[in-house]
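Undergrad: build me a structure from this.
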Amino acid sequence: MMIVDTSKQQRQSQKPKMLVVDDEPDNLDLLYRTFRRSFQVLRAESGQEALTLLADCGEVAVIISDQRMPEMKGTEFLSKTVSDFPDTMRIILTGFTDVEDLVEAINAGQVYRYITKPWDPDELKDVVHRAAETYELMRQRNQELLESRQQTQLMLNIIELVNKTQSPAAMLPPLAQALRQSLEASSCEVFLMADESSIGDQGSDGASAGLADSTLVQTAIAEKILQQQTADAQTQVVLPALYQQQLVALIALQWPLSHISTVDAIAWLEAVSRQVAIAIKSLQ
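TA: Purely as a prediction, here's the structure:
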């Protein structure tokens, strides 16, 4: 699970991507001018060119494609994007004579809406903006489902480690590995507390950040709350694992500098720390 992310303000400042596909350059230019203020608009003059562009640029929020193009119809092109980009919203521009193809595409979930030619600019703008909102909602929902599955799996992994090991010290290396992988960190260190103020045994996975004697760790011990700092091009987090207010262990994690912890991510980290504290106490 990715515990770090760019800030909401930064995400909102980025325009969503749109791909417009039409074999008529004038139509492409018109669509580009219509949406360039709200979207990053990519252009292609054929279905094959559009597929190549998607392979290079990745997922887009919305695709607008003409239906009648040489070599590959719009519905055929859109059907080829479904498996790789299931969340993308697909809009087709069509004449009245293409109803059969459209019904098949819509029933197969390949087309979000169709717009008949000549299109009304205001109608098209409204449809596209609603499509972009739907895409964002679906993307968030799928991300939440993925994170929920990853959280559940991590908890199961911790329980399995408790059942397989005989002591807290023996559990530390595989526990650090499980935490690093699940939280998608570059490194993870887990420190057992010898007493309320000093560190005992240690287990690590990934490139060690060498935090055992750091001010960050000492502050986490003293205050018993999550500590975070940026140093040496890395974001470092030290998380106290408390059991009934007793400091049982510390979890030190590191991510690339370009990411910061979000409120939801910190809440999840704190839930992880509680589970780790319970697991360690069960082996003592």
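Undergrad: contacts, neighbours, all on C-alpha from now
TA: OK.
Undergrad: what's the strand or helix carrying I92 in contact with?
TA: Per DSSP states H and E: I92 is located in strand 89-94. Residues outside strand 89-94 that contact it (CA atoms under 8 Å, 6 or more residues apart in numbering): 61-68, 74-75, 78, 110-117, 128, 131-132, 134-135.
Undergrad: one more pass at 6 Å, please.
TA: Here strand 89-94 makes contact (CA atoms under 6 Å, 6 or more residues apart in numbering) with 62-67, 111-117, 131.
Undergrad: cool, stretch 235-247 as well?
TA: 224, 226-229, 248-257, 273-274, 277.
Undergrad: and those, which are buried?
TA: 224, 226-228, 248-255, 273-274, 277 (16 or more other CA atoms under 10 Å).
Undergrad: if we can go back for a sec, next helix or strand past the strand holding I92?
TA: Taking DSSP H and E as the definition, the helix or strand right after strand 89-94 is helix 99-107.
Undergrad: do you know how far K164 is from A279?
TA: 12 Å (CA to CA, to the nearest Å).
Undergrad: and the strands in the stretch 1-150 of the chain, which stretches?
TA: 4-5, 17-21, 40-44, 62-66, 89-94, 113-116 (DSSP state E, counting those that start in this stretch).
Undergrad: here is a second sequence; please produce its structure as well for comparison:
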Amino acid sequence: MSLTKPKKPKMLVVDDEPDNLDLLYRTFRRDFQVLRSESGAEALTLLSTEGEVAVIISDQRMPEMKGTEFLSKTVPNFPDTIRIILTGFTDVEDLVEAINSGQVYKYITKPWDPNELKTVVQQAAETYNILKQRTEELHRAQAQMILMQAIVQVTQVSDNLENSLKIIAQAFGDSFCADNCIVQIVEDDRLIETKGTYTKSESITNSLENDPLVQDAIASLAAGIATHQIQSWVNIPGETVPAVAEYYQNTNIQVHLIVPIISHSKLLAFLSLQWQDKDRQIAEEDLKLIHLSAQQIGLAITSTKKG
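TA: Below you'll find the model as predicted:
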């Protein structure tokens, strides 16, 4: 199970005829979060803000930019997205080239049969899920390698604790595409200034002192309650404590993980992973890798502190 609740997959429909857009929207709105654009250029702008979608359905004959040209422009940033062309005329050369190059999954002729289109889109969504699963497995393997390299570097190369923490923060930040990562030492059940940070966004604070998740974890420590579990916060409207939601909104954080770093049953530090993407999904396998790697990092920190 993922950290965030499953959402409807996103679909983008592109057609310069508003009636067609409305029809496509009504056809798929129950199963997809349907985004609409009336041109290829407008659709590219929309994708730049909305991010990856599972399926794109585009008309072929549109002013200024043909459907195949528009779809080809989406491939570099969204290789896993499945693309479908609607065509009302015979444009064999463009379609064959687009299909052979992997830019188009299938084409549907106008006027389309609703049941046929639904079947094709369902198959496309299933294909997208398979591709995403494979991509995530590859990224997870790469993340594991990056983290293991960081552990080796910390234990064998780093000459002081702060350098070690910076190496760790960058490794976790890179591995899980976090906008911000902090690894901060805990002594006597409180945070101290010693920490390592990695950030891709200047709009996120690098401080954990006032963070609600950290405060809860430290309060648990003071009360003698073991704090060995990952804690998380996700910006889900209507399902969060108002004061906590306000804190994270002010810090531009949409998803936050706090991971205790433990060695020999002792809390050494907190690992903080922060994302600004409201649609960020964290799979159970990623959580397991984060938790396991954090404990291995605990051994590396202990070794560095002794050194």
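Undergrad: just to revisit the earlier point, right, and the strands of the stretch 1-150 of the first structure - which one's nearest S204 of the first structure?
TA: strand 4-5 (19.9 Å; CA to CA).
Undergrad: who does that closest one touch, helix- and strand-wise?
TA: strand 260-261 (3 or more CA pairs under 6 Å, 6 or more residues apart in numbering; DSSP states H and E).
Undergrad: assumed Q229 of the first structure was part of a strand.
TA: Yes: assignment of Q229 of the first structure by DSSP: H, G, I helix; E, B strand; the rest coil places it within a strand.
Undergrad: which residue packs closest to it, ignoring adjacent ones?
TA: Distance criterion CA to CA, 6 or more residues apart in numbering; nearest residue to Q229 of the first structure, sequence neighbours excluded, is Q236 at 5.4 Å.
Undergrad: now do the helices in the stretch 151-300 of the second structure.
TA: Under the criterion DSSP state H, counting those that start in this stretch, the stretch 151-300 of the second structure contains helices at 161-175, 212-222, 242-250, 284-306.
Undergrad: for these, which one sits closest to D16 of the second structure?
TA: helix 242-250 (37.1 Å).
Undergrad: any idea how far that closest one is from the chain center?
TA: Between the centre of helix 242-250 of the second structure and the centre of its chain there are 21 Å (CA atoms, centre = their mean, to the nearest Å).
Undergrad: go on, stretch 94-107 of the first structure?
TA: Put simply, stretch 94-107 of the first structure sits 34 Å off its chain's centre (CA atoms, centre = their mean).
Undergrad: for it, buried residues please.
TA: Those would be 94-95, 102, 105, for stretch 94-107 of the first structure by 16+ other CA under 10 Å.
Undergrad: which bit of the second structure covers the strand holding I92 of the first structure?
TA: Here strand 89-94 of the first structure aligns to the second structure at residues 82-87, judged by TM-score structural alignment.
Undergrad: mean per-residue distance, the matching stretch to the first structure?
TA: Once fitted to the first structure, stretch 82-87 of the second structure is off its aligned match by 0.9 Å on average (mean CA distance after the TM-score superposition for the first structure).
Undergrad: what comes up buried for that stretch?
TA: Buried residues in stretch 82-87 of the second structure (16+ other CA under 10 Å): 82-87.
Undergrad: for S175 of the second structure, state which of those is nearest.
TA: I82 (25.7 Å).
Undergrad: would you check how far apart L239 of the first structure and Q202 of the first structure are?
TA: 14 Å.
Undergrad: N142 of the first structure now?
TA: 36 Å.
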